[in-house]
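Colleague: please find the sequence and the predicted model below.
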Amino acid sequence: MILFFGTRPGKAEMKRLTNVRCPHCNRIGTLTLSRASNFFHLFWIKLFKIYTARLAECSHCKGVFYKNEFTPEMESAMDNWPNMES
């Protein structure tokens, strides 16, 4: 019997932050949050989420901020984002 299993990335989700200031260039409304999850799959069926990567990118200065670099404003915006379903 052959088993096909492994990990695959899920669909990336993005959200524009309109009232949050970029920590690098101090412009308001230029940040975009994104998150993408990796899933364990068996026979190409997602079984459970392994990891979720979260980051924010500024469209003005092109700064990229990872979850550990988020400001309290960015954390609050991420907390208000609805939970991702499988």
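Modeller: Structure received.

Colleague: could you use CA atoms for every contact and neighbour count after this?
Modeller: Noted.

Colleague: let me see the ranges of the helices in the protein.
Modeller: Here the chain has its helices, by DSSP state H, at 72-79.

Colleague: spatially central residue in it, please.
Modeller: Closest to where the C-alpha atoms of the chain average out (CA atoms, centre = their mean) is Arg35, at 1.4 Å.

Colleague: how close does the closest residue to that residue other than its chain neighbours sit to Leu17?
Modeller: Using CA to CA, 6 or more residues apart in numbering and skipping the chain neighbours, the partner closest in space to Arg35 is Arg54 (4.4 Å). As judged by CA to CA, to the nearest Å, Arg54 and Leu17 stand 14 Å apart.

Colleague: okay, one more to line up with it:
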Amino acid sequence: MFFIGIFGIEDKEKEIKIIEKIQCKSCNKIERGKLIKSFRYFHFFFIPLFKWNEEYYVVCESCNKVFSIPKEKGKGIENGDNIEITYWDLKEINTNYNYTSVCNACKKIVDSKYDYCPYCGNKLR
């Protein structure tokens, strides 16, 4: 019973980069967007050992719609490569759910209907 709390599996989302020019499919404008990486990881004593289910998303700053992008392009941008995200790379997901921001405390993406982060309780506005 000594192993309780020592290891576990968690989901995490983190903001990778602000992308200056994306052609948003929803608002049909060239806007800035946030590149966000979502993944699941196994940790031992809070040290991440390995990750899986890595996915990359772009959130339009104008309309707050969320689009998935190919994993290869997301990894390339994360590694500092000069990769352009085109209109055809964006695939709209979860159309009934508008993300507005990333919580400053826990770095999770939060819906606009919340005043407090549902993951950690931090005040959002």
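Modeller: Nice, I can see it. None of these values were measured; they are calculated from a predicted model.

Colleague: so where is the longest strand seen in the first structure in the second structure?
Modeller: Counting residues, the longest strand in the first structure under DSSP state E turns out to be strand 45-58. Using TM-score structural alignment, the residues of the second structure aligned to strand 45-58 of the first structure are 47-60.

Colleague: the matching stretch vs the first structure, average offset?
Modeller: In the superposition with the first structure, the average deviation recorded for stretch 47-60 of the second structure is 1.6 Å (mean CA distance after the TM-score superposition for the first structure).

Colleague: can you give me the buried ones in that stretch?
Modeller: 55-60 (16 or more other CA atoms under 10 Å).

Colleague: and of those residues, the nearest to Asn28 of the second structure?
Modeller: Nearest to Asn28 of the second structure among the buried residues of stretch 47-60 of the second structure is Cys60, at 10.7 Å by CA to CA.

Colleague: from Ile19 of the second structure, how far off is the closest residue to that closest one other than its chain neighbours?
Modeller: Nearest non-adjacent residue to Cys60 of the second structure, counting by CA to CA, 6+ apart: Gly33, 4.5 Å away. Distance of Gly33 of the second structure to Ile19 of the second structure, computed by CA to CA: 5 Å.
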